[in-house]
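Q: sharing a model prediction with you, sequence too.
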Amino acid sequence: MNIGAMLHLPPDMWDGVLSTENLHILSATLTLLLPVLAFLYIHHDYKAFLSLGPGGTPATPLGYSKLKLLSLFTLRDPLRPLPIPPHFRPQNGYLTPSSLPTRPGSRPSVRGIAPQRQQTQRSSGDMYKSLVAATRKLISEPANCLVEQTSCFEKHSSGIFASTPITRTCGGEVCHAHPSDGSMHTTLHPADANIVIENGWGERHPLARGGWCRRFVPREFMLIYAPRDKEEVEVIMKIVSAAVWWVAGIDVEKEGGERKDNEARVQGFLTDCRVCRVHSCGSNGMEKMTGDA
């Protein structure tokens, strides 16, 4: 049965619909309409990209084009657990399933690659300042061997770096927070990343898939959701402690000689302290951690 019969059109009417003249008109209409629709989509999508604010990708048409190309290689499910390679020592991370409570409520809406930002459930200005104060308290303790520098990933905000990193990240970066929404990017042991995902506190970065994408972010790179109250700030600082342990080999919750955790030397990437203290991203144009949320 042809389409004309299915639509109950008389044969002569169906022949008129398929006339050469009508097909030419339809073809011309689509030729004119499709570029307009494509332009409107790109214009809207580009504005959405700009609305995410400053990040690791320049807010330019070239930067936008780069991200659209990278989007072909992103993770399809950012909540999928990370496999733990058999050569990792230890196989377990810093956290345990009972270390973190289950995050109440639904997950926030997240958009973007670089930058990647929350669209809902953002931190208030006061909560963001509480998060910054807590991270700077870690930095102020000399035994933690941490410094504050311009984020090597974001380039527009400051982050925490290990003075003597033992795990390969961008310049030894442990984490950085985003003043625009209160969320945070950090790198964790795969086991810890899975606990964070399972308990609802974060998700994997779209490019955190390993292999070729390691030139952009580590396979263990995570987005940690913005704190909504002081109790959640405390939970997030527990995650930050796990990130310090993973990148720096320091257990910030221990005292004295027990603080340096040799068990955290999982990838055998030991770096000279003199190199790590000089990061490639200087401090010019840095958006302060205490900036407006």
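A: Alright, I've got the coordinates.

Q: from here on, just use CA atoms for contacts and neighbour counts.
A: Noted.

Q: ok, which stretches of the stretch 51-200 of the chain are helices?
A: 61-70, 125-140, 190-198 (DSSP state H, counting those that start in this stretch).

Q: the residue lying closest to Asn199 once chain neighbours are set aside: neighbouring residues, count only.
A: Among residues not flanking Asn199 along the chain, Thr102 sits closest, at 4.6 Å (C-alpha to C-alpha, 6 or more residues apart in numbering). Neighbours of Thr102 under the rule other C-alpha atoms under 10 Å: 15.

Q: and Gln119, by the same measure?
A: 13.

Q: would you agree it is in contact with Pro108?
A: Yes: counting by C-alpha atoms under 8 Å, Gln119 touches Pro108, with 7.0 Å between them.

Q: give me the buried positions along the host helix or strand of Ala48.
A: Ala48 belongs to helix 20-51 when elements are defined using DSSP states H and E. The neighbour-count check on helix 20-51 (16 or more other C-alpha atoms under 10 Å) flags Tyr46, Phe49, Leu50 as buried.

Q: for Gln119, see how far away the second one is.
A: In this structure, Phe49 and Gln119 are separated by 12 Å, where distance is defined by C-alpha to C-alpha, to the nearest Å.

Q: next up, a structure to set beside the first:
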Amino acid sequence: MFDIPDRDGPAPRTRGPIPHGQLNQIAPTTLQEELWQRMRSLAGVYLAPTHVPYPEARAIHLAPEFGTGPDDAFIKHSREFAHLHPQQDGSLHLTLPPIAKKLVTEAGWGVPHPIQNTQLVYGPRDREEIEVVWRVVLESYSYARGRHSE
């Protein structure tokens, strides 16, 4: 069962809907890069341009033989299931099953995209937060693989 703790403090300010991102409480660059390295090292993942109008975002896609999740486990009918925004933002968008999306929102870790079927997840501010954000990324990955916990 997917579960995460409540996020401490107030939610960051966001902008959107296009581009949709985080405006303050920006994750330190070292944590953004660590998160990116973890994301890109997942089995079956390949790097390709994002399918959203945020060309500076770094996207991960899942090879068809690894990704057997439902259509809404991918962004815009592509193989992309997550992308990390540029360093001045530090948040990420990813797909999640409905219950996980609700839990992430209620725990204060992000908000649903206003017009797309993705979840904005706030960038991690410290070592503890990167582990929570990583659990959210792994839930998205499991969803895309057809193995989510719902």
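A: In hand now; what should we look at? On a predicted model such as this, the values are computed, not experimentally measured, just so you know.

Q: can you pull the TM-score for these?
A: For this chain pair, the superposition-based TM-score is 0.85 by TM-score structural alignment, normalised by the length of structure 2; 140 aligned residues with a C-alpha RMSD of 1.7 Å.

Q: mind listing what His85 of structure 2 touches?
A: Gly21, Tyr54, Glu56, Ala57, Arg58, Ser91, Leu92, His93 (C-alpha atoms under 8 Å, 6 or more residues apart in numbering).

Q: and the residues you listed, which of them are buried?
A: Applying 16+ other C-alpha under 10 Å to those flags Gly21, Tyr54, Ala57, Arg58, Ser91, Leu92, His93 as buried.

Q: mark which of those residues are part of strands, please.
A: Gly21, Arg58, Leu92, His93 (DSSP state E).

Q: if we can go back for a sec, which residues in structure 2 does the helix holding Ala48 of structure 1 match up with?
A: Counting by TM-score structural alignment, helix 20-51 of structure 1 lines up with no residues of structure 2.

Q: packing partners of that helix?
A: helix 61-70 (3 or more C-alpha pairs under 8 Å, 6 or more residues apart in numbering; DSSP states H and E).

Q: mind running it again at 10 Å?
A: helix 61-70, strand 110-112 (3 or more C-alpha pairs under 10 Å, 6 or more residues apart in numbering; DSSP states H and E).

Q: now the last one: buried residues?
A: So that's strand 110-112 of structure 1. Here strand 110-112 of structure 1 shows Gly112 as buried, counting by 16+ other C-alpha under 10 Å.

Q: and it, which stretch of structure 2?
A: Going by TM-score structural alignment, strand 110-112 of structure 1 sits over residues 14-16 in structure 2.

Q: not counting its own residues, what contacts the matching stretch?
A: With C-alpha atoms under 10 Å, 6 or more residues apart in numbering as the test, stretch 14-16 of structure 2 has contacts from 20-24, 89, 91, 110-111, 113-115, 120, 122.

Q: which residue is the nearest non-sequential neighbour of Ala59 of structure 2?
A: His83 is the one closest to Ala59 of structure 2 (C-alpha to C-alpha, 6+ apart), at 4.0 Å.

Q: contact partners for the one you found?
A: So His83 of structure 2 contacts 36, 39, 47, 49-52, 54, 56-61, 75, 91-95, 120 (C-alpha under 10 Å, 6+ apart).

Q: gap between the equivalent of it over in structure 1 and Asn22 of structure 1?
A: Aligning on TM-score structural alignment places His83 of structure 2 opposite His176 in structure 1. Between His176 of structure 1 and Asn22 of structure 1 the computed distance is 59 Å (C-alpha to C-alpha).

Q: could you do Asp181 of structure 1 as well?
A: 53 Å.

Q: Arg107 of structure 1 now?
A: Distance of Arg107 of structure 1 to Asn22 of structure 1, computed by C-alpha to C-alpha: 51 Å.

Q: helix, strand or coil for the equivalent of Trp246 of structure 1 over in structure 2?
A: Here Trp246 of structure 1 is matched to Tyr143 in structure 2, going by TM-score structural alignment. Three-state call for Tyr143 of structure 2 (DSSP: H, G, I helix; E, B strand; the rest coil): helix.

Q: how near is Tyr143 of structure 2 to Gly9 of structure 2?
A: In terms of C-alpha to C-alpha, Tyr143 of structure 2 sits 28 Å off from Gly9 of structure 2.

Q: the more surrounded of those two?
A: Tyr143 (25 against 7).

Q: the residue nearest to Asn24 of structure 2 when sequence neighbours are not counted: how many residues sit nearby?
A: Using C-alpha to C-alpha, 6+ apart and skipping the chain neighbours, the partner closest in space to Asn24 of structure 2 is Pro12 (5.6 Å). Neighbour count of Pro12 of structure 2, defined by other C-alpha under 10 Å: 16.

Q: tell me the contacts of Pro12 of structure 2?
A: Gly21, Gln22, Leu23, Asn24, Gln25, Ile26, Gly108, Trp109, Gly110, Tyr122, Gly123.

Q: pipe the residues you listed into TSV and attach distance to Trp134 of structure 2 per row.
A: Shown next, in TSV, are the contacts of Pro12 of structure 2 (distance: C-alpha to C-alpha, whole Å):
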residue	distance to Trp134 of structure 2
Gly21	18
Gln22	18
Leu23	21
Asn24	20
Gln25	18
Ile26	16
Gly108	15
Trp109	12
Gly110	13
Tyr122	11
Gly123	10
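
Q: excluding its backbone neighbours, what's nearest Thr186 of structure 1?
A: Cys175 (4.2 Å).
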